[in-house]
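**Q** I'd like to go over a predicted model; first the sequence, then the structure.
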Amino acid sequence: MRGKWILASGAAILLGAALGAVTLLWRSGAGGSAPSDPTPPGALAEISLTGVVRAQHVVGLAAPIEGTLFNVMVGPGEEVHEGQLLAQIRNTALEEELEAAGEEVRRLEDRLKNLESAFLAARLEASRANADFSRAQAEFFQAEKAALRQQVLYREGATPRRVYEAAQAEFKAKEEEYEVRRKAAQAADEQVSAVLNETETVRKALQEAKERMELAGSDLLAADVVSPANGILTAVSAKAGEEVHPEAGDLLQIAVDLTQLEVVVEPEPTVREKIRPGQQASVHVAEAPGEVFPGSVRQVGEEGAIVEFTSPAPGVRPGHSAHVRIRLP
């Protein structure tokens, strides 16, 4: 009897232990452990990066002439307007050429005035000389006619020798005067022609000197760097006193259309591999609190990624820092 009771007690203990084990297993299987993360290790649904805002459209201005950057009127970040003077370049060679051309113009103008006066005087002298020549010529012809008549009469014995010789002497005197007046008139006419020719030469030289002066002046005027559009100056590649050259690249850069912006970010190589053009992004700029600007990845390269966006907020400008979130597929 006692043996049966001991056997029954042992069976009950074994049954209880079995029930406890089953209950423990059931609880462990029902919710004792958290479900595994479906995202593979290292995968990201979104990445956050910081970068600098810049304009999508930038106008570059090269130095218009070679020379020394004399003055820069604006600095990076300042607003500029179309037609505004931004910088000045000095070129001493052009300045010297302009000064020399100006002096040449003044000298030739003075010379031209003197020649014009000389031309009037030469014409007056030529007019007088030709009048004297015409008078001497008429008297010469008259004396010649009288001398020939007296010669005929003298041969025929119809006039005294004294009258004949007087007529010959008068003819000789008038002939000499005629020759003197002829040469004087010829010289006066030649002087008029010479002055006229020199006047034309000086007038032509004056025109050329004025053209050189205008060209040098226009070149110096081109040394003024003027803004071609409204925008914000973003970069100046040289300082006042430094030499600049048209082939040296952009001297100034102006951001235009300030609603079309972009952010340049530089992710780590492992992160950059996950970025693709066209991926959606959001841009946050401290200068526009509460604003979230939707954008997209435009370009990805070894130097980084470019996220473009449109900003209607006037407070967002090139050079501002931006926080960019790029959503990954």
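**A** Nice, I can see it.

**Q** CA only for contacts and neighbour counts going forward, please
**A** Will do.

**Q** whichever strand or helix holds Glu99 - contacts with which helices or strands?
**A** Using DSSP states H and E, Glu99 sits within helix 92-155. Helices and strands touching helix 92-155, by 3 or more Cα pairs under 8 Å, 6 or more residues apart in numbering; DSSP states H and E, are helix 161-222.

**Q** by contact count, what packs against the helix it packs on?
**A** helix 92-155.

**Q** tell me the angle of the helix it packs on relative to helix 161-222?
**A** Helix 92-155 and helix 161-222 are oriented at 170 degrees to each other (axes from the mean of the first three to the mean of the last three Cα atoms, to 10 degrees).

**Q** and the gap between the residue most central in space within the chain and Val226?
**A** Nearest to the geometric centre of the chain sits Pro64, at 4.2 Å (Cα atoms, centre = their mean). For Pro64, the distance to Val226 equals 10 Å [Cα to Cα, to the nearest Å].

**Q** same question, Ser48
**A** 40 Å.

**Q** so these two - more neighbours on which side?
**A** Comparing Ser48 with Val226 by neighbour count (other Cα atoms under 10 Å), the higher total belongs to Val226, at 17 against 14.

**Q** my guess is that one meets Gln84, correct?
**A** Yes: applying Cα atoms under 8 Å, one finds Val226 in contact with Gln84, separated by 5.4 Å.

**Q** Three-state assignment for Val53, please.
**A** Under DSSP: H, G, I helix; E, B strand; the rest coil, Val53 falls in the strand class.

**Q** count the neighbours of it for me.
**A** Neighbours around Val53, by other Cα under 10 Å: 25.

**Q** wait, what's in contact with it?
**A** With contact set as Cα atoms under 8 Å, 6 or more residues apart in numbering, Val53 has these partners: 261-264, 317-322.

**Q** let's bring in a second model and compare:
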Amino acid sequence: MRGKWLLFAGGTLIVAAGAGALTYYLRQPPPKPTKAATAPVLPTGSEVHITGSIRAVNLVLVPAPVDGVAEEFPVKPGDEVFEGQILGRISNETLKETSREAELEVERAQARVNDAESLLIATRLEDSRAAADASRARIEFQRAERTYQRQQLLNAEGATPRNTYQKSLQDYEVAKKESDTLQTLSNTLQDRIQGVIKDIDLAKKALAEKVQNLESARSSLSSADLLAPADGLVISIGKSAGEEVRKGMPDLITIATDLSQLELVLEPEPPILKRLRAGQQALVQVAELPGNGLPSKVKSVDGGKVIVEFSSPSTLIRPGMTAVGTLKLN
């Protein structure tokens, strides 16, 4: 019994001691936070090395010439292009339909010219035969006319049989009628030829207008081709094949035209940024171009970015590459 009392008393003491320790801990003020170790301030003239991206200075933008859908881009960013090279095409159904209709109009106008020229050939051939017949009939008529005049004189003197005179008159009248008929036909065919010639002239004039319309339609259609305005390097293409394009989109394709003048874009931390100034000297180091670096100069410090301009001695250095800019702190 005595042992149980001792065990109970010991447990009570332990609980009381724990409660007292907890009360003491809760009454203590919270510990003050320890200050993080600050980076040492670099002295003036210290060099910093900042990695950035190279970009071109001289850019040419190829805008979208018409509304439509990007049909294809045979080039991609990083490709070298030459002036006049086709960079892409924009599909415009209105321009295509106009061109197709203009082609049909030219075909129809050409068919009218061909038909008129064929008619002229046939009419001239018919006129040639009619002229030959008229010439033959004229000769026959002149012969019959001389015979009739002779028989007429003889008949007046009673020196020719009546039947012979009547026969010469009949032959004369038949020959005259045939000659007049064939001559009229020949004259008609001549007039027809002149009319066909006029029709040909009008048809050719209409054809020339249709051809001009076709050339204009094809020119408009070819304007949907995107051509490189200068030699250079494709930097970016703003649309993919199949995407809709609006006329006047300024940066559908971007080309760098002079890779000897480049810029390095750096984004240093604010403490470093505020100690850099435009106009200060710098070095640009590119892995693809071993050496001590390229002498350069800070062009601007603005908007959280440092722009370093430099001249590239090699075509190995291209926009989009990574380089390290070395600058001294002010």
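**A** Structure received. For clarity, every value in this text was computed on a predicted model and none was experimentally measured.

**Q** Glu190 of structure 1: which of the contacts of Val53 of structure 1 is nearest?
**A** Distances from Glu190 of structure 1 to the contacts of Val53 of structure 1, taken as Cα to Cα, are shortest for Pro318 (75.9 Å).

**Q** got a list of contacts for stretch 274-283 of structure 2?
**A** 293-301, 308, 325-330.

**Q** please report how far Ile54 of structure 2 lies from Ile253 of structure 2.
**A** Taking Cα to Cα, one finds Ile54 of structure 2 at 19 Å from Ile253 of structure 2.

**Q** kindly apply the preceding question to Ser314 of structure 2 instead.
**A** 24 Å.

**Q** which of these two has more residues huddled nearby?
**A** Ile253 (25 against 11).

**Q** the more buried one - nearest residue in space that isn't next to it in sequence?
**A** Distance criterion Cα to Cα, 6 or more residues apart in numbering; nearest residue to Ile253 of structure 2, sequence neighbours excluded, is Ile237 at 4.5 Å.

**Q** what does the one you found align to in structure 1?
**A** Per TM-score structural alignment, the equivalent position to Ile237 of structure 2 in structure 1 is Val236.

**Q** just checking, its match touches Gln253?
**A** Yes: when contacts are counted by Cα under 8 Å, Val236 of structure 1 is listed as touching Gln253 (6.8 Å).

**Q** between these two, which one's more packed in?
**A** Gln253 (20 against 16).

**Q** my guess is that one contacts Gly60, does it?
**A** Yes: using Cα under 8 Å, Gln253 of structure 1 is in contact with Gly60, at 4.5 Å.

**Q** rewinding a little: okay if I get the contacts of Val53 of structure 1 as CSV plus secondary structure?
**A** As requested, those are exported to CSV (three-state DSSP):
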residue, secondary structure
Leu261, strand
Glu262, strand
Val263, strand
Val264, strand
Arg317, coil
Pro318, coil
Gly319, coil
His320, coil
Ser321, strand
Ala322, strand
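
**Q** what is the most widely separated pair among those residues?
**A** Farthest apart among those - using Cα to Cα - are Val264 and Arg317, which lie 13.7 Å from each other.

**Q** which residues are in contact with each of these two?
**A** Common contacts of Val264 of structure 1 and Arg317 (Cα under 8 Å, 6+ apart): 53-54.

**Q** show the residue spans covered by the helices in the stretch 201-330 of structure 2.
**A** Using DSSP state H, counting those that start in this stretch, the helices assigned to the stretch 201-330 of structure 2 run over residues 270-273.

**Q** quick one: secondary structure of Val41 of structure 2?
**A** Assigned by three-state DSSP, the conformation of Val41 of structure 2 is coil.

**Q** list the contacts for it?
**A** Per Cα under 8 Å, 6+ apart, neighbours of Val41 of structure 2: none.

**Q** picking that back up, from the contacts of Val53 of structure 1, which is closest to Tyr164 of structure 1?
**A** Pro318 (114.5 Å).

**Q** what number of residues lie near the closest one?
**A** 21.

**Q** same check, this time on Pro228 of structure 1
**A** Pro228 of structure 1 has 16 nearby residues by other Cα under 10 Å.

**Q** right, and it touches Leu85 too?
**A** No: distance between Pro228 of structure 1 and Leu85: 9.9 Å, which falls outside the contact criterion (Cα under 8 Å).

**Q** what sits against the residue nearest to Leu119 of structure 2 when sequence neighbours are not counted?
**A** For Leu119 of structure 2, ignoring the flanking residues on the chain, the nearest one in space by Cα to Cα, 6+ apart is Val196 at 7.3 Å. By Cα under 8 Å, 6+ apart, Val196 of structure 2 lies in contact with 116-117, 119-120.

**Q** change it to 10 Å
**A** 116-121, 123, 190, 202 (Cα atoms under 10 Å, 6 or more residues apart in numbering).
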